[in-house]
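S.K.: when you get a sec, could you give me coordinates for this:
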Amino acid sequence: MLELNHVSYKIDKRTIIDDISLTVNPGEAISVLGPSGSGKSTLFRLMSNLLSPTEGTITLYGHPFEDIDPETLRMEVSFLLQQSDLFGTTIGENLAFPALARQDKFDKSRARKLLKKVGLGHYKLNTLVQHLSGGERQRITIARQLMYIPKVLLLDEATSALDVHNKENIETFIFELVQQGLAVVWITHDDQQSTRHFDKQWRIVDGKLQSEEVLT
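M.R.: Next up is the predicted model:
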């Protein structure tokens, strides 16, 4: 589905990603490990078309990224940054943003269901975001990202601010979607999380794919 073919990314004579070839299949869950500064987040920026490789190609269903409309690609491959900001003043304004970007009607019923799924069902859509904790804000960004289900979901430390209970609750929800065909690629520094539920594990070191291990 999503393929990287001998992808490199170099800037200012420095190689950040070095000749990586990988494939993400529908309904596949992949954890990504590696030391800080190893190129994991840059790899995700390449996979989400926020950066273009300086060498190699990235394709979705066999079509090179450069041949796909950027807005269409953004809907198919969704990237949740580790430090994703909230918008506006209320929870509802945040969950409405994906519909606004698509010029679509805001599905308030789905928004309320997603709030329950991420453990925030006690909040209303008009709740102000300024009083939310870091963990609650992180869960709002996850719900916002899933107002529309992409083909590939890229998560960069998406549960880093959560306690064990909420972290496992979010994992359960995400992997329910994987069972329905969503492909998830998830950067994590949590060794236990990196093997729980996942089909594969990629280890990125110094911009290279050091290992690709099948877990199931």
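
S.K.: going forward, measure contacts between C-alpha atoms and count neighbours the same way
M.R.: Will do.

S.K.: was I right about N5 contacting G56?
M.R.: Yes: contact criterion CA atoms under 8 Å: N5 and G56 qualify, at 5.6 Å.

S.K.: name the residues contacting each of these two.
M.R.: The contact sets of N5 and G56 overlap at D19 (CA atoms under 8 Å, 6 or more residues apart in numbering).

S.K.: quick one, what contacts G92?
M.R.: 111, 124-127.

S.K.: next, the buried residues of the helix or strand hosting it.
M.R.: Element membership of G92 [criterion: DSSP states H and E] is helix 91-102. In terms of neighbour count (16 or more other CA atoms under 10 Å), helix 91-102 has its buried residues at 91-98.

S.K.: now swap in stretch 3-16 and tell me
M.R.: Those would be 3-4, 6-9, 15-16, for stretch 3-16 by 16+ other CA under 10 Å.

S.K.: most widely separated two among the residues you listed?
M.R.: Across these, the longest distance by CA to CA is 20.3 Å; it joins E3 and T15.

S.K.: second input sequence below; structure requested for side-by-side comparison:
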Amino acid sequence: MLELKNISFQPNDAPILSHLNLTINEGETVSIIGPSGSGKSTLLRLMADLISPTDGQCFLNGKNYISYKPEQLRQTVSYCPQTPTLFGETIFDNVSFPAKIRKEKCDIKRANYLLTAFNLSQYDLNTNVSRFSGGEKQRLAIIRQLMYVPKFLLLDEATSALDQKNQQLVEQEIFKYHQEKGLGIIWITHDIKQSTRLFSRRLTIEQGKISNEEVIK
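M.R.: Next up, the predicted model:
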């Protein structure tokens, strides 16, 4: 499980997160809502070990984050931002990256399956990504995260640039791994319908604190 104990993040005079406590169990699905600037993205970046808290501690399966190698932790707790950064020039450069850092061979069959599942089958692995739309970039970034299914997938407005049809396609594919492999999902969204559609719990964050917690199903 993921556990945050008394977490604060205050890089200057204004605190972004204040004494926040949160536990996410293995395989749990949690949506996060709240106004812009409330600390939601900072929370996910802390969970992903991209930044460190100014106070408090983060734990994975009872072990402090500092006891893990960064690459080990980030392969277990995988983060996808709202505005993704694509690697290299082609789709292959992106889908092969997770295998490259593991020093393994890229699973071409899986890459092509995910392209089809995410409604990108009109492209092949040699397609240049420089002219991809925002929604295509978001889908490719999620595909990159799912080439190896992590224990926890952190999504920060990861389908914000998609139309409803493609948004629901992406949701269905991601939640399939929750059902089949016990993937834990923590998803920031401003879409209230999305925040209740498939999740088991919803958190509201305001002014750096959890102001409300709801069990959905």
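
S.K.: what residue of the first structure matches up with S36 of the second structure?
M.R.: Aligning on TM-score structural alignment places S36 of the second structure opposite S36 in the first structure.

S.K.: can you give me the neighbour number for its match?
M.R.: S36 of the first structure has 12 neighbours, counted by other CA atoms under 10 Å.

S.K.: what's the distance between it and I187 of the first structure?
M.R.: S36 of the first structure sits 11 Å away from I187 of the first structure, going by CA to CA, to the nearest Å.

S.K.: same check on L86 of the first structure?
M.R.: L86 of the first structure sits 21 Å away from I187 of the first structure, taking CA to CA as the criterion.

S.K.: give me the more crowded residue out of these two.
M.R.: More neighbours surround I187 than the other of L86 of the first structure and I187, with 25 against 18 (other CA under 10 Å).

S.K.: residues contacting the more buried one?
M.R.: Counting by CA under 8 Å, 6+ apart, I187 of the first structure touches 31-33, 40, 155-157.

S.K.: the residues you listed: which two are farthest apart?
M.R.: Farthest pair in the contacts of I187 of the first structure, by CA to CA: L33 and L155, 12.2 Å.

S.K.: ok, the spatially most central residue of the second structure to R110 of the second structure distance?
M.R.: In the second structure, the C-alpha nearest the mean C-alpha coordinate belongs to L154, at 2.1 Å (CA atoms, centre = their mean). Counting by CA to CA, the gap from L154 of the second structure to R110 of the second structure is 21 Å.

S.K.: then L153 of the second structure?
M.R.: L153 of the second structure is 18 Å from R110 of the second structure, by CA to CA.

S.K.: go on, Q194 of the second structure?
M.R.: 27 Å.

S.K.: longest helix of the second structure?
M.R.: Counting by DSSP state H, the longest helix found in the second structure is helix 164-181.

S.K.: and for that helix, what's in contact with it?
M.R.: With contacts defined as CA under 8 Å, 6+ apart, helix 164-181 of the second structure is touched by 27, 117-119, 139, 149, 159, 183-185, 198.

S.K.: repeat for stretch 114-125 of the second structure
M.R.: Counting by CA under 8 Å, 6+ apart, residues outside stretch 114-125 of the second structure touching it are 90-92, 112, 136, 139-140, 143, 166, 169-170, 173.
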